[in-house]
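Colleague: Pasted the sequence and its predicted model underneath.
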Amino acid sequence: MRGFLRLSVSAVARLRRARRRRREVSAAVTTSTVLDTRAPTTRTTSDFEADVVVTARREEAEGVVGVELALPSGDPLPSWTPGAHIDLELPGGLTRQYSLCGHPAEAAWRIGVLREAAGRGGSRWIADELTEGTTLRVRGPRNNFPLQPAGRYVFVAGGIGITPLLPMIRAVAAAGGNWVLHYGGRSRASMAFLGELAGYGDRVRVHPQDEVGMLDLDAVLGAPTADTLVYCCGPTGLIEAVEVRCRTRGPGVLHAERFTAAPVVTDGEDTGFEVVCERSGLTVAVPPELSVLEALGNAGVDVLSSCEEGICGTCETTVLDGEPDHRDSLLTDEEKAAGDTMMICVSRCRGARLVLDL
């Protein structure tokens, strides 16, 4: 984690991408129902940051732990919108991102964590060692996966991918919207929050693999309709399979969130290039072996970052000139084609020079 102890900021007209990503849910789910817009959806790097205490910890399924976080003072934590996540600082210098899966109006935040034996250690520590009363540092919330208005929603969850979809379903159901959830997992015992979802009746379709096999995505997605949006979260294989089936449905139909970065296919070996920091007047050489983030850091230009894998959006930076070589797993194809923003932890340059709003 790289960051500042203190930082003076000002809003500038160049932040076109930040404004476009500020997707408040401000339209009707149907012609007669409207989602709650009181908590704006934003992607921002000027987050709330505080120490919180673990007020509850429970087993939600085999290998899945639910954790509730609250301020020690008892004051409510900041409101958020469906799809938001937080950064959680763990012992050993680890920072991990977890989707908020409780209710935005509640004073506490809730996350669900899958214990990954082959992971980098964060989920194992939470599953094996975290106890009630533990104090942790949090930052956020940040929303890279906002709920957009639609006439109908198809939610597709795989395993722990159910977490960001839970508050979306709650919001759409409360507004009387048209929706269905298809939830796949290894077995019912491994699928978290089934009891919570049972109250929605037959709008929730549970697909345990040991009972019914793999999700039949052609049947799940059905025939394309003009007013339907697809929201998908889960393993990389599931997201890629849904992406393939949604390519012919037009831009903006599929909204997906990844927990791990997608494989990057490049045209050849990386080459060096220059980055011009427009506001600071500094030009930095980026050699093939360093990322833009690393090269800027070595030159004394600190940019807030977290995952350094191109999935959290913390280091998103406005591009003023030049063509980015996008390698993140966050921006849509349309956003990448626009070329006015990039994740500098992984993305590079297709030419000899980039001008960034830094």
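Modeller: Right, received. Where do you want to start?
Colleague: From now on I want contacts and neighbour counts done on CA atoms only, so please keep to that.
Modeller: Fine.
Colleague: Flag every buried residue along the lengthiest helix in the chain.
Modeller: In the chain, taking DSSP state H as the definition, the longest helix is helix 162-174. Within helix 162-174, the residues that count as buried by 16 or more other CA atoms under 10 Å are Ile162, Thr163, Pro164, Leu165, Leu166, Pro167, Met168, Ile169, Arg170, Ala171, Val172, Ala173.
Colleague: can you put these in a markdown table and add distance to Ile311?
Modeller: Output for the buried residues of helix 162-174, formatted as a markdown table (distance: CA to CA, whole Å):
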| residue | distance to Ile311 |
| --- | --- |
| Ile162 | 18 |
| Thr163 | 16 |
| Pro164 | 15 |
| Leu165 | 17 |
| Leu166 | 20 |
| Pro167 | 20 |
| Met168 | 20 |
| Ile169 | 23 |
| Arg170 | 25 |
| Ala171 | 25 |
| Val172 | 26 |
| Ala173 | 28 |
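Colleague: one more structure, for comparison:
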Amino acid sequence: MDLETSPPDLYGRPRADRFFARLTAFGDWYSPALGRPGLRRSPRRGEARGVPPLYLVVVSHRVVAEDVVELRLADPSGGTLPAWQPGARVRVTLPSGRERHYSLCGDPADRHAYRIAVRRIADGGGGSVEVHDALHVGVRLRVLRPRNGFAFCGEEKVLFLAGGIGVTPLLPMARAAQHAGVDWRLVHTGRSTAALPYTAELTALDPARVTVRTDDAQGVPDAAELLAHAPRGAAVYVCGPAPMLLAVQRALPASPAAALHFERFGAAPIRDGHPFALRIGDTTLTVPADRSALDVARELRPDLPYSCRQGFCGTCVLKVSAGTPEHRDRRLTDEQRAAGLLLPCVSRAAAGETLVLEV
């Protein structure tokens, strides 16, 4: 979506009840691809060599809002967990083999459990449904150590803007801001109060600093209205769907705020895209200018793995046997690209080109 084009509403949805159908699983650009042939860890990103994953057990599974469950993950032996800072994520391998990334939303001072919260998206990629239905107390999971691509800088004045489940990385930031005596505000938006997790926990920090803004009570807000809550010269931290981020970015210059930090739920809008084709076996698929090669390929092969959808993690790597890709990822090395590897979540091809994939 072009920054000069307004989305249908702040959440990019035609109707309020489709807000969360547009969300996709989080991506973590610092996590390495695991178990994918031909892709090795980049020396620039990912787990340091020799650093083992964690094997944690689900010790709590509870509903914290409509279609939202909270999990607490702990060391089975009761040991302490690696430290983390507000904004950090963990990468979880689910029992099915799917890999998903979730923001830590607990207290960094609690070294005995990691807390995550996941909204159920019935028509998503299956990860959230599996979390809700299969991750019962006692299930053991492989978890990569926390990584942070959305760090809280602790500015003197801060506005946090949360779109629904986007509150998860912002809750620890708000707690840190309160403890540090920062002048902070938080606005939590969503369909209804029942759909918003952690409202009570947020307001317990300081009810005067937290605004709950629901569509059913007040209508869908616009970005200028949300940014009006910012103290003069404040830094804005926003987490939510892509149209919300774009709207906030566009409205920022006319607002009291001075800086913007954000984290996406999923893929960024495609810019400068051209139609091209994918050939998988005997089938040729057209990739429109506004869709990713990954999304189109998954229509034929829904088993293709993916995670971040932002060209960072490497989970969706495929091999190109013919055709010239336009690489737009931030993961593959020159040698890997020369060997024909491609991250179809972001990379494309010139107009009219056909990429032959080994799938």
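Modeller: Noted; the coordinates are in hand. Please read these numbers as outputs of a predicted model, since none were measured by experiment.
Colleague: ok so, going back, what's the next secondary structure element after the longest helix of structure 1?
Modeller: As assigned by DSSP states H and E, the chain's next helix or strand after helix 162-174 of structure 1 is strand 178-185.
Colleague: Onto which residues of structure 2 does the next helix or strand after that following strand map?
Modeller: Following strand 178-185 of structure 1 in sequence order, the next helix or strand is helix 194-197 (DSSP H and E). Aligned by TM-score structural alignment, helix 194-197 of structure 1 corresponds to residues 199-202 of structure 2.
Colleague: Tell me the mean distance between that stretch and structure 1 once they are aligned.
Modeller: On superposition with structure 1, the mean distance recorded for stretch 199-202 of structure 2 (mean CA distance after the TM-score superposition for structure 1) is 1.1 Å.
Colleague: Alignment lookup: Ala134 of structure 2 to structure 1.
Modeller: Under the alignment (TM-score structural alignment), Ala134 of structure 2 pairs with Glu129 of structure 1.
Colleague: again, but for Val57 of structure 2
Modeller: Matched to structure 1 by TM-score structural alignment, Val57 of structure 2 sits across from Val53.
Colleague: out of everything not next to it in sequence, what's closest to that match?
Modeller: Thr135 (4.4 Å; CA to CA, 6 or more residues apart in numbering).
Colleague: which bit of structure 1 covers stretch 151-164 of structure 2?
Modeller: Using TM-score structural alignment, stretch 151-164 of structure 2 pairs with 146-159 in structure 1.
Colleague: Now the counterpart of Thr214 of structure 2 in structure 1. Nearest residue, chain neighbours left out?
Modeller: By TM-score structural alignment, Thr214 of structure 2 lines up with Pro208 in structure 1. With CA to CA, 6+ apart as the criterion, Pro208 of structure 1 has its nearest non-adjacent residue at 4.6 Å, and that residue is Ser187.
Colleague: Return the distance of stretch 310-318 of structure 1 from the chain's centre.
Modeller: Its chain's C-alpha centre and that of stretch 310-318 of structure 1 lie 11 Å apart, by CA atoms, centre = their mean, to the nearest Å.
Colleague: correction: stretch 243-263 of structure 2
Modeller: On CA atoms, centre = their mean, the centre of stretch 243-263 of structure 2 falls 18 Å from that of its chain.
Colleague: do the same with stretch 283-296 of structure 1
Modeller: The answer for stretch 283-296 of structure 1 is 26 Å, by CA atoms, centre = their mean.
Colleague: Residue in structure 1 paired with Gly240 of structure 2?
Modeller: Per TM-score structural alignment, Gly240 of structure 2 is aligned with Gly234.
Colleague: Kindly report the same for Lys319 of structure 2.
Modeller: Lys319 of structure 2 maps onto nothing in structure 1, by TM-score structural alignment.
Colleague: which one is Lys319 of structure 2 nearest to, not counting chain neighbours?
Modeller: Nearest in space to Lys319 of structure 2, with sequence neighbours left out and distances taken as CA to CA, 6+ apart, is Leu341 at 4.6 Å.
Colleague: Burial check on the one you found, number of neighbours?
Modeller: Residues lying near Leu341 of structure 2 (other CA atoms under 10 Å) number 23.
Colleague: Look up how far Arg45 of structure 2 lies from it.
Modeller: Per CA to CA, to the nearest Å, Leu341 of structure 2 is found 17 Å from Arg45 of structure 2.
Colleague: what's the answer for His61 of structure 2, then?
Modeller: 32 Å.
Colleague: So those two - more neighbours on which side?
Modeller: Taking neighbours as other CA under 10 Å, His61 of structure 2 and Arg45 compare with His61 leading, 19 against 15.
Colleague: what's that one in contact with, if anything?
Modeller: By CA atoms under 8 Å, 6 or more residues apart in numbering, the contact list for His61 of structure 2 reads Val69, Glu70, Leu71, Arg72, Leu135, His136, Val137.
Colleague: The nearest residue to the fifth one once chain neighbours are set aside is in what secondary structure piece?
Modeller: Across the structure, with CA to CA, 6+ apart as the measure, the residue nearest Leu135 of structure 2 apart from its sequence neighbours is Val58 (7.0 Å). Per DSSP H and E: Val58 of structure 2 is located in strand 54-65.
Colleague: Structure 1: matching residues for the helix or strand following that strand?
Modeller: Later in the chain than strand 54-65 of structure 2, the nearest helix or strand by DSSP H and E is strand 68-74. Aligned using TM-score structural alignment, strand 68-74 of structure 2 spans residues 64-70 in structure 1.
Colleague: before we move on, back to that, could you give the angle of the strand holding Val58 of structure 2 to strand 68-74?
Modeller: 150 degrees (axes from the mean of the first three to the mean of the last three CA atoms, to 10 degrees).
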